[in-house]
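*Asks:* structure of the sequence below:
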Amino acid sequence: MDGAKSRKTAGRHKDHDERRETGMSGVGSEASGDASGGELKLHITETIQSLTRDLQNEMKSLKADLKRELADFKDEFGNDFKKEFNNFRSEVNQKLQTVAEDVRDHGARMIEVEKRIEEVESANTELKNALLHTLKHQKLLRAQLTDLEGRSRHNNVRIYGIKEGAEGTSMIHFIDSFLKKELGLENNTDLQIQRAHRSLGPKPQNEEVSRSILVNFQRYDVKDRILKTAWSKKITFEGRAVTVAHDLPTEVNNKLREYKDIKKVLKEKQIRFQTPYPAKMRIHWESGPRTYNNAAEVREDMNKRGFQVEPRQTPEISWEQRLARSVHWNRVDGGCSTRAREKLEAFRRQPD
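*Replies:* Predicted coordinates for the structure are as follows:
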């Protein structure tokens, strides 16, 4: 027991001594630790200062390098830009010189074109005036020719409705006896027929169709008496109606055909009308007679009066109207080049 106590006592003394030694060593460690911390802070401060100086030196070096590189880039870029600009200016000058030459060439060609256009305009105007004069003169000659043709047919009549071959061997004897019989003339009446024949053209294959018979009288009064008598009677031949009419020029007949629908309306309304030579129409209205020069005038007036007359589907266009439609401009004094210069004067740049 005593031994155990003595061992415990000895252990406590040992622990106390260890703690005291430990405390003594701790005090020494703290003193040495304070000395080491100061050195560390000083070392860190020196290291930071060194790094700062190195960084500042590197920044200065980098700044100097950047300035040097920027200066080199500036010089290089300036040289390259000047070189490219000089090349570009040379190309532009060369192209401008080419364009200027083209403009001068085009200007010379335009002057030549203007001159030729002016000549064409002058020639076209002269040709147009000459053509209009020729058409006017041709129209006058045609009217005179139609008048002469109508006068040459003044003593003629045309007979429609007598079948082919009925005249036998002598057309004059057949017509003489036919007119005397159908018109109730005396046998000893001298009709003074100069010529009688079928209208020119091939004989029709259809027997129901026959060519008209042209009869020429020596005297106009005999022809006029035959017409008036024939118009006052109903003439037939072998059961077919026969018509006696004036022998008119083709142009006059074409104009008279334009009155066909007009005549139909006037007959339905029982309005008296006449067709004086060459191709006019005289209508006896309640207000008095009125003469029209062509079918267009009649249609226009009848439509105004309330009569329904349809216009022609394809109205005839004169050559004068066609010529006017084909040329949409008229030449004025001064010529093409003069007018062009006058218009370009408005765009001339005024000096500063």
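*Asks:* C-alpha only now, for contacts and for neighbours.
*Replies:* Will do.
*Asks:* next SSE after the helix or strand that contains Glu30?
*Replies:* Using DSSP states H and E, Glu30 falls within helix 2-152. Per DSSP H and E, the first helix or strand lying C-terminal to helix 2-152 is strand 156-160.
*Asks:* so what secondary structure elements neighbour the following helix or strand past that next one?
*Replies:* Later in the chain than strand 156-160, the nearest helix or strand by DSSP H and E is helix 171-183. In terms of contacts (3 or more C-alpha pairs under 8 Å, 6 or more residues apart in numbering; DSSP states H and E), helix 171-183 is packed against strand 193-198, helix 220-231.
*Asks:* next, the second sequence, to be compared with the first:
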Amino acid sequence: MSGLSKKRSRKNYKKHNGNEELPVMEENFEHEAIEHEASEHGKVPTEKMEEHEDREMLQNGLTAIRSDIKALKQELCKELAAFKDELKKEMKEEITNLRQEMDRRLVESDRELQAQQRSISEAQTRVAEVEEWKTDANEMLTKMAEQTQRMQEKLTDLEGRSRRNNIRIFGLPEDVEGRSTVAFLEQLFKKELELPEGVDLQIQRAHRALNPKPSPNAAPRSVIVNFLQFETK
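*Replies:* Okay, here's the model as predicted:
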């Protein structure tokens, strides 16, 4: 490299120190230096020219890569922003749908709860009515039981009073009374007791015991006689 080229290279280095275009300026100066040296010697240094071309290709490739990276970065930023907006939109829609579904279910739950409360109220009312009816029924049954007891006592008393006028006769053979048990007994009493003629025994009714008719070898049924007055008995 000649002295002129070196001076220009140093001058430009001082002038452009700290500038991003410094490597390009140095390459231009180096290219001029190579051409100047080639003109002085009358030939072109092939190795230096190839090295210079390689550097230019590398520089161009790096510049293209930087441009591609920058464009890719911008495209990624745009796509990321679009994806972010779309994601926000979808999340907003999902949240809105979820809120609507929750509101719908809450409304349905509230309706079901109100229906259950009405059913419970109706059931409680029916239970209260049944309990009231049960109380009334128990009172009525108690009164009926008391009345039945009193009637049973009266019936027992009447039955006892009616039996006071009865006598039971044992040992009379079956069918000995014939068609009229009352007439047979009046004659029997007057004959066996030697009662005077014209005595009215006032027998109201007479009949065999209500048991089934026994066999011929068994004991005969008793005869029950009811008198109108106890004194006659």
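*Asks:* under the alignment, what does Lys95 of structure 1 map to in structure 2?
*Replies:* Using TM-score structural alignment as the criterion, Lys95 of structure 1 maps onto Arg105 of structure 2.
*Asks:* neighbours around that match, how many?
*Replies:* 12 (other C-alpha atoms under 10 Å).
*Asks:* one more: Met25 of structure 2?
*Replies:* With other C-alpha under 10 Å as criterion, Met25 of structure 2 counts 15.
*Asks:* my guess is it contacts Lys11. True?
*Replies:* No. The criterion here is C-alpha atoms under 8 Å, and Met25 of structure 2 misses it with Lys11 at 11.0 Å.
*Asks:* grab the nearest non-local neighbour of Asn177 of structure 2.
*Replies:* Let me fix one detail, which is that residue 177 of structure 2 is Glu and not Asn. Phe184 (5.5 Å; C-alpha to C-alpha, 6 or more residues apart in numbering).
*Asks:* who touches Thr181 of structure 2 in this structure?
*Replies:* Ala206, His207 (C-alpha atoms under 8 Å, 6 or more residues apart in numbering).
*Asks:* wait, which of the helices and strands packed on helix 171-183 of structure 1 is closest to Trp319 of structure 1?
*Replies:* With C-alpha to C-alpha as the measure, strand 193-198 is the member of these nearest Trp319 of structure 1 (35.2 Å).
*Asks:* centre of the chain versus that closest one, how much separation?
*Replies:* 58 Å (C-alpha atoms, centre = their mean, to the nearest Å).
*Asks:* kindly report the same for stretch 20-36 of structure 1.
*Replies:* Mean-position distance between stretch 20-36 of structure 1 and its chain equals 116 Å (C-alpha atoms, centre = their mean).
*Asks:* what range in structure 2 matches it?
*Replies:* Taking TM-score structural alignment, stretch 20-36 of structure 1 hits no residues over in structure 2.
*Asks:* which other helices and strands contact the helix holding Glu30 of structure 1?
*Replies:* Packing contacts for helix 2-152 of structure 1, counted by 3+ C-alpha pairs under 8 Å, 6+ apart, involve helix 319-326, helix 335-344.
*Asks:* give me the aligned partner of Leu145 of structure 1 over in structure 2.
*Replies:* So, by TM-score structural alignment, Leu145 of structure 1 is matched to Leu155.
*Asks:* burial count for Ala4 of structure 1?
*Replies:* 9.
*Asks:* one more: Asp147 of structure 1?
*Replies:* If you count neighbours by other C-alpha under 10 Å, Asp147 of structure 1 ends up with 16.
*Asks:* and the gap between it and Val222 of structure 1?
*Replies:* Counting by C-alpha to C-alpha, to the nearest Å, the gap from Asp147 of structure 1 to Val222 of structure 1 is 22 Å.
*Asks:* can you check Lys304 of structure 1 too?
*Replies:* For Lys304 of structure 1, the distance to Val222 of structure 1 equals 42 Å [C-alpha to C-alpha].
*Asks:* more neighbours: these two, which one.
*Replies:* Using other C-alpha under 10 Å as the criterion, Lys304 of structure 1 and Val222 rank with Val222 on top: 15 against 10.
*Asks:* doesn't Ile193 make contact with the more buried one?
*Replies:* No. Contact criterion C-alpha under 8 Å: Val222 of structure 1 and Ile193 do not qualify, at 9.4 Å.
*Asks:* now do the shared contacts for these two.
*Replies:* With C-alpha under 8 Å, 6+ apart, Val222 of structure 1 and Ile193 have no common neighbours.
*Asks:* residues near the residue nearest to Glu177 of structure 2, how many?
*Replies:* As a measure of burial, Phe184 of structure 2 has 14 neighbours, counting by other C-alpha under 10 Å.
*Asks:* try Ala206 of structure 2
*Replies:* Ala206 of structure 2 has 20 neighbouring residues, counting by other C-alpha under 10 Å.
*Asks:* give the helix, strand or coil label for Leu200 of structure 1.
*Replies:* When classified by DSSP: H, G, I helix; E, B strand; the rest coil, Leu200 of structure 1 comes out as coil.
*Asks:* what separation do you get for it and Gly150 of structure 1?
*Replies:* 18 Å.
*Asks:* cool, and Tyr292 of structure 1?
*Replies:* 20 Å.
*Asks:* which one's more surrounded, these two?
*Replies:* Gly150 (21 against 17).
*Asks:* state the distance from that one to Glu58 of structure 1.
*Replies:* If you go by C-alpha to C-alpha, the gap between Gly150 of structure 1 and Glu58 of structure 1 works out to 126 Å.
*Asks:* what do you get for Ser170 of structure 1?
*Replies:* 143 Å.
*Asks:* neighbours of Glu35 of structure 2, how many?
*Replies:* Glu35 of structure 2 sits with 18 neighbouring residues when counted by other C-alpha under 10 Å.
*Asks:* this completes my enquiry, with thanks.
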